[in-house]
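Visitor: the sequence isn't on hand, but the structure is:
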């Protein structure tokens, strides 16, 4: 419709009279207004686990666009090395994937950006979203800062006048019609970054979700001890399917129908681990993986939802093309 309206507008400018031009301009404006307003009239919401390589990023939008949240941003893990090995134009998931994705959805600003913990593959692109004024509110777990560099994101938010809130067990995070119950962490104790991950429970389209960040078996045990009746239809598997997460006790208690795993294709950590995949198979859990299926989308409305997958986006190949383009 947009292409047709643009064509008719140009055709009217070239050959048409005033009446034809006015009709074409009105048609173009009507189509544009429809495209802008359509999400706010749609009864469908969505949850998209984005294919961003080795990392986590989940976008959630409520029906009628009454609330938009991104949980983690992904990020490229860098390793110290000699200066000549450093790329002059490093690949940015935020600029190449996240912002184009939000633009494609018509999302000007996220109602909330939730960072589960301060690992680079979860928060590495938060700065891009903050600097581009795409975030209204930043939410981190209590005890988010484990080392000096973790403070940088909070300082950046402050510089851009973005309010920051610390969440802990028992809190409820609200963004429009979206609500998340915080199950962990309880306090800013001396636990590892992974076991200090923000653990969130929510319901989307009548289906319960448990988002676990990089929670490992010790953290899972504590959550089960605190919430002995906890169930979840959809489990975001902790730590990209690492064998130190998604324990048998966790699966036995939750009884999920499906597990989502965000991992990079042929990643160096060999995530997801075969032991985890075997455990999921034993408990008859359907597995959806970004390294196999690409972006995983769940579209939902009141009491109904459907999963679909999109062709894998080979981020390593894209990075290689960027390097080649720069060299040329």
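Guide: Structure's in. What do you need? Not measured: the values here are computed from a predicted model.
Visitor: from now on I want contacts and neighbour counts done on CA atoms only, so please keep to that.
Guide: Fine.
Visitor: how far off centre is the helix or strand where residue 251 lies?
Guide: In this structure, residue 251 sits in helix 248-254 according to DSSP states H and E. Helix 248-254 sits 24 Å away from the centroid of its parent chain (CA atoms, centre = their mean, to the nearest Å).
Visitor: how about stretch 146-156?
Guide: Going by CA atoms, centre = their mean, where stretch 146-156 is centred and where its chain is centred differ by 21 Å.
Visitor: one more structure, for comparison:
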């Protein structure tokens, strides 16, 4: 009598055992080790052969189920205790790009973070957090690996430069090359009436050149705030006459100022002393750079053009003139520098060619000589002056020169604040040139055309300023006088009334 074979013969058992061991091996490789060990214990706990076959089937089902559960979790990191904060997937370089992975709970560990090979991104791992940071434009595919083999799905990150974004839509132009070293400068010729104030901005850096008179000081401060100025990197006083200096004191009080540049002379006025005291109160000092010194301002630079030497008796010729260079474009600001200072600039050998010339001394005849115009050869001229000012600025002789050279003209008395913007190659303006070459005074008939030939001479130019009333100013005090004996002045100085007012003096009530 033959013996009856037990259920689940050896052939079937061998196949099931092989499949079971294979599932166990895969489960262990997948880190599904807890149910795998449970299945092994369940299989071997009983010796009965029939139970073994049944237990083998049950254990295989457990192992296979655990395997599929953990495979599914590979695409869902959150199920394994990892929180992925992807955020947005398109950034500009200027953004603070951070993609964080935070373990939850605290005992979950991120072993590594992998990215496609791309030099734009860097990985920093600290205190259980992984942060990707981007330095330049490009694309990167990112995925995370945690607890050995639990991964997130692939995530594509695109980083573009700000210059690629469309100004209107904010969309990027992927095909447009970007010049990260592009030059850019914005020059504001602020309308301060009969005075001068110029704001220069480049890559978040700010320069203020003169600040207008007392009546426009608060306006200049407000204007700078509207242009989002918080720090003035360079505050330059061309010279210390009231119509150039007063507003700078307001700027010193309203903004964080890094550097102050001025002319190296002492102006006998209370306004000058107030300026010096304010500079000192900000723990600054007035710097007196030499002709030819160059300073960086964002992606642009400016060069000191004057004064070559100091003239204690003539404030205007002490003006600090500068040339702003932005790529191929140049802007020259001369304060109230007159023809003598212009001659020194020409003799310095510095390249004076420019695109934009802000005329000296508000377009008066004492500045903007033929020699200086022929050396600078500007395409555009800007005159900062007040409408119907008492000095008759700008002068007909100066305007005739501009007209004869076909220099496009902007005037603050006719057009208000004028803004020029350069990308290093081209200059754009907020308005068209007025090309109004009419003098400030309708009585100004001009004189004979000046010549650059040193062998020739012309009749002296009797301007309105030279013909106006003369007054006396004291060594100390704030009033000007019609006679030298008023108020017991000692060693008074005679100047024109306009010069006295420009220095901050007011009329004496006794003699006026």
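Guide: Arrived safely. These figures come from a predicted structure and were not determined experimentally.
Visitor: how alike are these chains, TM-score-wise?
Guide: The TM-score (TM-score structural alignment, normalised by the length of the first structure) is 0.72; 255 aligned residues with a CA RMSD of 2.5 Å.
Visitor: what span of the second structure is the helix or strand just after the helix holding residue 251 of the first structure aligned with?
Guide: Toward the C-terminal end, the helix or strand that comes next after helix 248-254 of the first structure (DSSP H and E) is strand 258-261. Mapping strand 258-261 of the first structure onto the second structure (TM-score structural alignment) gives residues 380-383.
Visitor: mean per-residue distance, the matching stretch to the first structure?
Guide: Comparison of stretch 380-383 of the second structure with the first structure after fitting gives an average deviation of 0.7 Å (mean CA distance after the TM-score superposition for the first structure).
Visitor: re the thing from before, the helix holding residue 251 of the first structure vs the second structure, mean deviation?
Guide: Helix 248-254 of the first structure versus its aligned partner: 1.6 Å mean (mean CA distance after the TM-score superposition for the first structure).
Visitor: in that helix, what's buried?
Guide: For helix 248-254 of the first structure, a neighbour-count test (16 or more other CA atoms under 10 Å) marks 250-251, 254 as buried.
Visitor: return the set of buried residues in the lengthiest helix in the first structure.
Guide: As assigned by DSSP state H, the longest helix anywhere in the first structure is helix 18-41. Neighbour counts over helix 18-41 of the first structure (16+ other CA under 10 Å) mark 20-21, 24-25, 27-28, 31, 39 as buried.
Visitor: swap in stretch 269-288 of the second structure?
Guide: Buried, per 16+ other CA under 10 Å, within stretch 269-288 of the second structure: 269, 271-272, 275-276, 278-279, 285-286.
Visitor: residue 155 of the second structure maps to what in the first structure?
Guide: Using TM-score structural alignment, residue 155 of the second structure lacks an equivalent in the first structure.
Visitor: counterpart of residue 210 of the first structure over in the second structure?
Guide: Under the alignment (TM-score structural alignment), residue 210 of the first structure maps onto residue 332 of the second structure.
Visitor: please, which helix or strand holds its match?
Guide: If you go by DSSP H and E, residue 332 of the second structure is part of strand 329-333.
Visitor: okay, now the closest residue to residue 214 of the first structure other than its chain neighbours: neighbour count?
Guide: Spatial nearest neighbour of residue 214 of the first structure, chain neighbours left out: residue 239 (3.9 Å); criterion: CA to CA, 6 or more residues apart in numbering. By the criterion of other CA atoms under 10 Å, residue 239 of the first structure has 23 neighbours.
Visitor: hmm, residue 239 of the first structure is touching residue 213, no?
Guide: Yes - Residue 239 of the first structure lies in contact with residue 213 (CA atoms under 8 Å); the separation is 6.5 Å.
Visitor: any idea which of the buried residues of helix 18-41 of the first structure is closest to residue 181 of the first structure?
Guide: Ranked by distance to residue 181 of the first structure (CA to CA), the buried residues of helix 18-41 of the first structure are led by residue 39 at 25.7 Å.
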